[in-house]
Every structure is written in C-alpha cells, then in structure tokens.
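Colleague: Predicted model and sequence follow; I will ask about them next.
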Amino acid sequence: MASIYLAGPDVFFPETNRNRIEATKKAILAEHNLEALSPCDNDLDLANADHPARLIYDANRALMDQADGLIANLTPFRGPSADAGTIFELGYMTAQGKPVAAYTTCATPYNQRVSGGAETDSNNTLVEGFGLCDNLMLDCGIEASGGAFVSGALEWRSEGFAPEECFDETIFREATRAIARVLGTL
C-alpha cells in the first residue's frame, strides 16, 4: 500500500479539532488504498530530549523518507501564505521526485491576499501577479510532480482562518484522488 505524508499547520490546532480532521483524512486516504503518515503519529519524548526541535525534525523527515507522496494543507496560516514548515516539507518531497498534491480552503489568489491585486505591496516590492493559489514555486512544483492544487471557497480575511475553516472534506477528497491517480492506487 502506498503511503502519504500529511503536511500542514493542523499539528498546531487544538487537540479536538486536530484529531477530528486527522481521523477524517486517514479514512479518506484508506478509501483510496493509501496509508496516512502523520507527524502527529510520532511518539516522541520531548520532555527528556536534549534538542526537542531537532527530534521533531528528524522524526518528520524519517516519515517523509518513508512516504510515497505528500498531501499538503496550504491554507494561509499566520499570514497571507502557507505555513513555512509545510512549505519546507513540500519542497523536500518534490526534491526527492515524489508526487505531491495540496489544498487550500482559501479561494482568494495569493497576489490578492498580499497586495489587493496591485503589482507592488506596501513596501513597494513586486508581488507575483499570476493569480495562483500561493507562490509560483509551490503551485508549479505541485503541478510538475503530477499532482494538483485544489482551492476551496473561503474569501481571504487578514485575521486568518479558524482551525475548523482550514479543512474541507470535499477538497481534501479531490487532492487525494489526484495523488492516488499519480500513484496508481485508484
């Protein structure tokens, strides 16, 4: 059975939200003959670790090395773009030539979130005007891997999205179908 690393800011959500979302994701992946590998499944003794951050990094990297592909939650998190750790994980998997798919519940293109569609932001720096879901390296990297970047319907709000707004079963299913097609598990 092919395995999928689940990347996203979900690990920071309150436990009740996180557990509900993760259980739903795992069930959807299983329906597509895919096994979920989640950072939340790591059983780490952070209290007794010399370097807890490095322990988490090493454990997550081991899961990514084991995985056949990745699905990333790229819903804007703590700002107009995706979670930085999730972006790293997506790049790590893409660099290994593994297929990736992603989703965001946000319908507002990146350039609209950053500058309202203007060519430059408030600091007079250029903003990518391509109308993509996020930075072109993410969107195009996902496409180049054979995956898909699926968008939801929520409009961007500068205060961000609540944890329960960062997951949509319908778009996650679409991202799962995309990665399952690439991996041949459909």
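Modeller: Alright, I've got the coordinates. Residues are numbered from 1 along each chain as shown.

Colleague: switch to C-alpha atoms for all contacts and neighbour counts from now on
Modeller: OK.

Colleague: Which elements pack onto the longest helix along the chain?
Modeller: As assigned by DSSP state H, the longest helix anywhere in the chain is helix 15-31. Counting by 3 or more C-alpha pairs under 8 Å, 6 or more residues apart in numbering; DSSP states H and E, the packing neighbours recorded for helix 15-31 are strand 34-37, helix 169-183.

Colleague: Just put those in CSV and tack on mean neighbour count and distance to residue 61.
Modeller: CSV is the format used below for the helices and strands packed on helix 15-31 (neighbours: other C-alpha atoms under 10 Å; distance: least, C-alpha to C-alpha, whole Å):
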stretch, mean neighbour count, distance to residue 61
strand 34-37, 22, 11
helix 169-183, 20, 20
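
Colleague: Put this next to the first one:
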Amino acid sequence: MASTPSVYLAGPEVFFPEAVRAHIDRRRKVLLMEAGLEGLSPSDNAIDIAHEADPARAIYDANLALMAQADGLIANLTPFRGPSADAGTVYELGYMLGQGKPAVGFTVCQTPYNARVEGEDIDPNGAAIEPFGLADNLMLDCGLARAGGVMLQGERAYPPTGFAPADYFDEALFRQAVACLKRLMSALAGQ
C-alpha cells in the first residue's frame, strides 16, 4: 500500500449536474482525508473527449488506471435509472473484488430490491423477482459479504421517480462506509 492508502469512489455521480457532482466529490474526499485515506474519483481523470479517437475507451482506460492505483473501493449502489444500481458501478465493484481489494457498498435506499421492482413475485414481463429483501441483487450483497466487505443501507424510501442527484449523498452513511473500509484495509495490512 502507498503511504496514504487510496480509495476508488465508484458510483453514478459522474452523470450528475456539475455543481452537484463537484459538491459530493469534495465532501467524500474531505471525509476520506479525515480518516487518513485519499479519494480517487473518476471525475479526477483529465480526458479531452473532443480529441480522443475513441472517447468511451479513453474513459474506460482512465478509470481502470485509477482502480489499479487504488487500495480499496467504496461503491455507491443507490438505485440509478431504475430499481437497481448503476451498471458501471457494479462492474467496478466486481473488478475490484476480483483484484482482491477490499470494498464497501452503500445505498441511501432502505427499500429492499424486491419491493422496488414492479410486481410481487413476477415482473410485468413474466420474470421472477428475487424475494430475499436485500439491498440489491443477491450477487452484490452476497458478493460483498463473501469477500469480507459490507453493504450499508440508508433510511430513505425509494421514490416512484427515483432519487434526485443531490439525494445520493448521505454524509453519515458515507462516514460509516469509510470506517468499515478503513477497518478492512487495516486488517489486510496486518496479515
């Protein structure tokens, strides 16, 4: 680990209006710094999209480089554009767990995944809905737990139209995520 352990901040915040995204990034980084950790946000990447032959690949490569640099991950798994977490964040979580790096997931949403999907046991298209009452798909909750991580849930009910960008940040919940990740990183450093 580097002298100041670094944490990759995965989440849908990169899609938010600039003022909201910048505010959330600043607060997360301050809270991490207070805990002796450095925050690495996908927004830290300086990519000149207009001059990239393949902008999507440039963003992917830059984010991958940040994840390689990071010692751990905090993933904002709050439902995004539907009842489940942002697909890119889910990928980043899986990638980091696959690299053996400690990770913590959180969602500001208290409403279980199965209660967020339209339908009781079967969705309108006839597909089964996981009945487990977890924060999200069982592969996220159980995958984090199996890797020694944790999924934290906030206290906000899932609104019918989804969460507004400013609602994705809960400082008390993020502090919990930081404390959990710091414990995981310390335990791994002591091995």
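Modeller: Looks like it came in fine. The model shown is predicted, which means the values in this text are computed figures rather than measured ones.

Colleague: coming back round to it: buried residues, the longest helix of structure 1. List them.
Modeller: 18, 21, 22, 25, 26, 28, 29 (16 or more other C-alpha atoms under 10 Å).

Colleague: all strands for structure 1, in order.
Modeller: Remark: strands assigned in structure 1 by DSSP state E are 2-7, 34-37, 69-73, 100-106, 149-154.

Colleague: Pipe the buried residues of helix 15-31 of structure 1 into a markdown table and attach distance to residue 101 of structure 1 per row.
Modeller: Shown next, in a markdown table, are the buried residues of helix 15-31 of structure 1 (distance: C-alpha to C-alpha, whole Å):
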| residue | distance to residue 101 of structure 1 |
| --- | --- |
| 18 | 20 |
| 21 | 17 |
| 22 | 17 |
| 25 | 14 |
| 26 | 15 |
| 28 | 14 |
| 29 | 13 |
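
Colleague: neighbouring contacts of stretch 32-46 of structure 1?
Modeller: Stretch 32-46 of structure 1 has contacts (C-alpha atoms under 8 Å, 6 or more residues apart in numbering) with 1-7, 11, 25-26, 29-30, 52, 55-56, 59-60, 63, 67, 176-177, 180, 185-186.

Colleague: picking that back up, onto which residues of structure 2 does the longest helix of structure 1 map?
Modeller: Aligning helix 15-31 of structure 1 against structure 2 (TM-score structural alignment) gives residues 18-34.

Colleague: Which position in structure 2 pairs with residue 169 of structure 1?
Modeller: Alignment note: residue 169 of structure 1 maps to residue 171 in structure 2; criterion TM-score structural alignment.

Colleague: Check the gap between that match and residue 37 of structure 2 for me.
Modeller: As for residue 171 of structure 2, its distance to residue 37 of structure 2 is 16 Å (criterion: C-alpha to C-alpha, to the nearest Å).

Colleague: same check, this time on residue 29 of structure 2
Modeller: 8 Å.

Colleague: any idea how far the spatially closest residue to residue 28 of structure 1 that is not a sequence neighbour is from residue 54 of structure 1?
Modeller: Using C-alpha to C-alpha, 6 or more residues apart in numbering and skipping the chain neighbours, the partner closest in space to residue 28 of structure 1 is residue 173 (6.7 Å). In this view, residue 173 of structure 1 and residue 54 of structure 1 are 32 Å apart by C-alpha to C-alpha.

Colleague: what residues are up against the residue nearest the centre of structure 2?
Modeller: By C-alpha atoms, centre = their mean, the mean C-alpha position of structure 2 lies nearest to residue 75, the distance being 1.8 Å. Residue 75 of structure 2 makes contact with 9, 10, 11, 89, 93, 103, 104, 105, 106, according to C-alpha under 8 Å, 6+ apart.
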